[in-house]
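[1] Sequence first, predicted coordinates after that:
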Amino acid sequence: MTDGEPHHEARTGAEAAATASGDHVRRSGSGHQAHTMAELARLAGTTVPTVSKVLNGRSDVSVATRERVMRLVEETGYRRRHRSGSQRDRETGGLVDLVISKVSGSWANLVLNGAERAAASAGLDVVVTVARPEQDAGADWVARILARKSRGATVALLSPSRTQLQVLSAAGIPLVLLDPSADSASGVPSIGTTDWAGGYAAAAHLAALGHRRVGLIAGSGDYRYGRARVDGFRAGLEQAGIPLPEELIESADWRRESAAVAAARMLALRKRPTALFACSDEMALGTYQAARALGLGVPDDLSIVGFDDLPESAWVTPGLTTVRQPIEDMASAAMRMLLRLRAGAPAGSAREELATELVVRESTTTAR
């Protein structure tokens, strides 16, 4: 007997098999119908093995059936629970997953270093999955995580959709997000940094140097970390009594080349800025290119502040003043949180933020 009920309904063979394989029966509330894998199959008009294929990331399911099952998973709140000591645990117990949008560039390398460091300290190895959002749902990163029977993943600089989150939850796969790009994953454990405070520190630094005509190169896209950096920078300028007119605001796609074009437009103004804040180091380095192409010296003619403190920020001449976010430490913290979840412990705070720090180098100086 369960839940204090004096009796229970007889289960079908399919329901019994689903429960035996680790299927979790979830009740959405008193008096509401319980959902098993067999019930999902009935609602979807398909079979239990087909539902199991969807939840395991198999590709031999039609797109229409996959979408129907995924939609029902989200609507019913179905969740599959896997018992410890199962074959899945034996197959993946020594591995931990990292999902990342790319493996090139300094940012990705720092994430990999931090995640591997935390995993190694626990005696585990890291499996890297590169997200390929341009591919169809049957071959996306969620399907690949499901197919390899992952026991949890750290997801860097991506924001899973509600459906993806629900499907992963249904499969019993915990997630920790590293610097998620959108708010759609609210409630999922995540690690970030104090982006707003970093933007504010950049503005305060330029104001203290006497700059009163200051430009901004924001990153394109509605990313939460981008919004926070811009909002903090605006607040810092406002606190110092410095206006930020529209002609001194440009947007780039986070790449160096795009930022160079955006900075060139701003620096061609009759009354150009004496300082610029770019919302990433990559874009700040693009601003270097634009300044030099116009015959402007850094920092004598133009002070520049970036955000990230990538290794190349110290290598460039002059060294880039930037807001440091502890990328390796963030990745390590995200991986440690995931390991706690894999062990059955609570994640703690749903959102943890590591502190940013202004690193002053030679790219900023007193305004003329």
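    Thanks, I have the structure now. Residues are numbered from 1 along each chain as shown.
[2] rest of the way, CA atoms for contacts and neighbours
    Fine.
[3] and the helix or strand hosting residue 217, how far out from the chain's middle?
    Secondary structure assignment for residue 217, by DSSP states H and E: strand 214-219. How far strand 214-219 lies from its chain's middle: 23 Å, per C-alpha atoms, centre = their mean, to the nearest Å.
[4] quick one, whichever helix or strand comes after that strand and strand 214-219 angle?
    Later in the chain than strand 214-219, the nearest helix or strand by DSSP H and E is helix 224-239. On the basis of axes from the mean of the first three to the mean of the last three C-alpha atoms, to 10 degrees, helix 224-239 is oriented at 170 degrees to strand 214-219.
[5] now the strands: where do they sit in the stretch 151-300 of the chain?
    153-156, 175-178, 190-193, 214-219, 249-252, 275-278 (DSSP state E, counting those that start in this stretch).
[6] typo on my end, it should be the stretch 1-150 of the chain
    Using DSSP E, counting those that start in this stretch, strands in the stretch 1-150 of the chain cover 95-100, 125-130.
[7] Nearest to residue 84 among those would be which one?
    Minimum separation from residue 84 across the strands of the stretch 1-150 of the chain (C-alpha to C-alpha) falls at strand 95-100, 15.1 Å.
[8] Can you spell out which helices and strands pack onto that closest one?
    helix 106-121, strand 125-130, strand 153-156 (3 or more C-alpha pairs under 8 Å, 6 or more residues apart in numbering; DSSP states H and E).
[9] Of those, which is nearest residue 63?
    strand 125-130 (21.9 Å).
[10] Who are the packing partners of that closest one?
    Here strand 125-130 touches strand 95-100, helix 106-121, helix 141-147, going by 3+ C-alpha pairs under 8 Å, 6+ apart.
[11] picking up where we left off before, tabulate the strands of the stretch 1-150 of the chain in JSON lines, adding columns for distance to residue 108.
    Listed next are the strands of the stretch 1-150 of the chain as JSON lines, based on distance: least, C-alpha to C-alpha, whole Å:
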{"stretch": "strand 95-100", "distance to residue 108": "8"}
{"stretch": "strand 125-130", "distance to residue 108": "11"}
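[12] Put this next to the previous one:
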Amino acid sequence: MPSRRVTIAEIAASAGVSVPTVSKVLNGRADVAETTRRRVQQVMIDRGYQRRASGAQRPVGLIDMAVPSLDSPWVVDVLRGAEAEARKVGSQIVVTSTERAPAGNRQWLDRLATRRSDGLVLVVSEAAPEAVEQLAALHTPVVLLDPVGGSDPSFATVGATNWAGGLSAIEHLIALGHRRIAALSGRPQLACSQERVEGYRAALGRAGIPVDERLVHFSDFTTSCGRDGARVVLDVPEPPTAIFAGSDMQAFGVYQEAAARGLRIPEDLSIVGFDDIAFSELAAPPLTTVRQPLARMAAEAVRLLLDAGNSIPGPPPRVELATHLVVRGSTGPAPR
């Protein structure tokens, strides 16, 4: 026998407020005290309240995007793709930077509940647990862009073929004669970080080359961490002749460390990045990298978000877009 639907009247009674007040919270009205709104939203979470599917709210023309920071070049590509897709339907993108913290602090959630949104694209690695519950209570459609493994399965996701990208990068280096190849990547909690390194391991395994764990380094997808990681792997007794960086920003850090040591690229050290941000082909030499279709990924995330109200029952979709290797001047034959 199906469970009985929790009513607005029951939510109101449990929260100690009137039915009109609950209705105002559900519709994102601003004329509700902050403490009252939080109490009502928490009761909705606790009681498992579900808004009726019929009579869906009219779109307001605003799509929220939470990005890890505003100082990363790849975020520009993401925003460009999202804005172009939103523009097709007359919507606007509202951008929030999480400053690399889990998305969904209380103030941001309260603002989202107050002004309403047609949905949220989380261009971050993870959402705070309370944010997942809060968004569910507000019935705000959510799409995760390249999330960590184990993210809430109720959300649609858009990612890239990270494993295949790592594999192609290392197969390229092996074909050039490299056998001592290092891998730098982001935080190990990120699915994309692990998948890129797993592709690295798979390529070495296929070629019969053992993995030297001293040449595998996890940190963060930043230039400074790329330089720190390069310093670690280049200091081993038998240093690598090639480095696969899990992001182009990390690869630029490897460039810096190579220059500091007087290493020529690619004569002494070959470097492969990941993302293919705009600066990659302007590096000296231009960076060989795995192209991740960031703008297309963002556009697909917006499309999934706008289609959320018309989706058929079943698990939320998981979309993976293909990566491919772009060979430029930073890779060459292994030094003899």
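    Nice, I can see it. Note that the coordinates shown come from a computational prediction; the quantities given were computed from them, not determined experimentally.
[13] TM-score for these two?
    The TM-score (TM-score structural alignment, normalised by the length of the second structure) is 0.87; 331 aligned residues with a C-alpha RMSD of 2.8 Å.
[14] ok so, going back, out of the strands of the stretch 1-150 of the first structure, nearest to residue 325 of the first structure?
    Going by C-alpha to C-alpha, the one of these nearest residue 325 of the first structure is strand 95-100, 17.9 Å.
[15] what's that closest one aligned against in the second structure?
    Here strand 95-100 of the first structure aligns to the second structure at residues 62-67, judged by TM-score structural alignment.
[16] Against the first structure, what's the mean shift for the matching stretch, could you check?
    Stretch 62-67 of the second structure: mean distance to aligned residues in the first structure after superposition is 2.6 Å, counting by mean C-alpha distance after the TM-score superposition for the first structure.
[17] Please list all residues in contact with the residue mapped onto residue 81 of the second structure from the first structure.
    Residue 81 of the second structure maps onto residue 114 in the first structure, with residues paired by TM-score structural alignment. By C-alpha atoms under 8 Å, 6 or more residues apart in numbering, the residues touching residue 114 of the first structure are 327-332.
[18] Not counting sequence-adjacent ones, nearest residue to residue 114 of the first structure?
    Spatial nearest neighbour of residue 114 of the first structure, chain neighbours left out: residue 328 (4.2 Å); criterion: C-alpha to C-alpha, 6 or more residues apart in numbering.
[19] for that neighbour, what are its contacts?
    By C-alpha under 8 Å, 6+ apart, residue 328 of the first structure lies in contact with 110-115.
[20] on that earlier part again, so which of the helices and strands packed on strand 95-100 of the first structure is the most packed in?
    For these, the largest average neighbour count (mean count of other C-alpha atoms under 10 Å) is found in strand 153-156, namely a mean of 26.
[21] Residue 111 of the second structure maps to what in the first structure?
    That one, residue 111 of the second structure, aligns with residue 144 by TM-score structural alignment.
[22] Distance check, that match against residue 207 of the first structure.
    Distance, residue 144 of the first structure to residue 207 of the first structure, by C-alpha to C-alpha, to the nearest Å: 49 Å.
[23] Mind checking which of these two has more residues around it?
    residue 207 (22 against 19; other C-alpha atoms under 10 Å).
[24] which residues touch the more buried one?
    237, 240, 242.
[25] now swap in residue 156 of the second structure and tell me
    Contacts for residue 156 of the second structure (C-alpha under 8 Å, 6+ apart) come out as 142-144, 304, 316-318.
[26] Now list the buried members of these.
    142-144, 304, 316 (16 or more other C-alpha atoms under 10 Å).
[27] what's the closest of those residues to residue 3 of the second structure?
    residue 316 (22.5 Å).
[28] my read: the closest one touches residue 155, true?
    Yes. At 6.0 Å, residue 316 of the second structure counts as touching residue 155 under the criterion of C-alpha atoms under 8 Å.
[29] ok, now which ones touch residue 100 of the first structure?
    Counted by C-alpha under 8 Å, 6+ apart, residue 100 of the first structure has contacts 108, 128-131, 155-158.
[30] Dump those residues into JSON lines; add distance to residue 75 of the first structure as well.
    Converted to JSON lines, these look like this (distance: C-alpha to C-alpha, whole Å):
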{"residue": "108", "distance to residue 75 of the first structure": "35"}
{"residue": "128", "distance to residue 75 of the first structure": "30"}
{"residue": "129", "distance to residue 75 of the first structure": "28"}
{"residue": "130", "distance to residue 75 of the first structure": "28"}
{"residue": "131", "distance to residue 75 of the first structure": "25"}
{"residue": "155", "distance to residue 75 of the first structure": "24"}
{"residue": "156", "distance to residue 75 of the first structure": "27"}
{"residue": "157", "distance to residue 75 of the first structure": "27"}
{"residue": "158", "distance to residue 75 of the first structure": "23"}
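[31] Still touching in the second structure? Go through the residues you listed.
    Mapping the contacts of residue 100 of the first structure onto the second structure (both residues aligned by TM-score structural alignment, their matches' C-alpha atoms under 8 Å) leaves 108, 128-131, 155-157 still in contact.
[32] Make a markdown table out of the residues you listed and add distance to residue 41 of the first structure.
    Shown next, in a markdown table, are those (distance: C-alpha to C-alpha, whole Å):
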| residue | distance to residue 41 of the first structure |
| --- | --- |
| 108 | 40 |
| 128 | 32 |
| 129 | 29 |
| 130 | 31 |
| 131 | 29 |
| 155 | 30 |
| 156 | 33 |
| 157 | 34 |
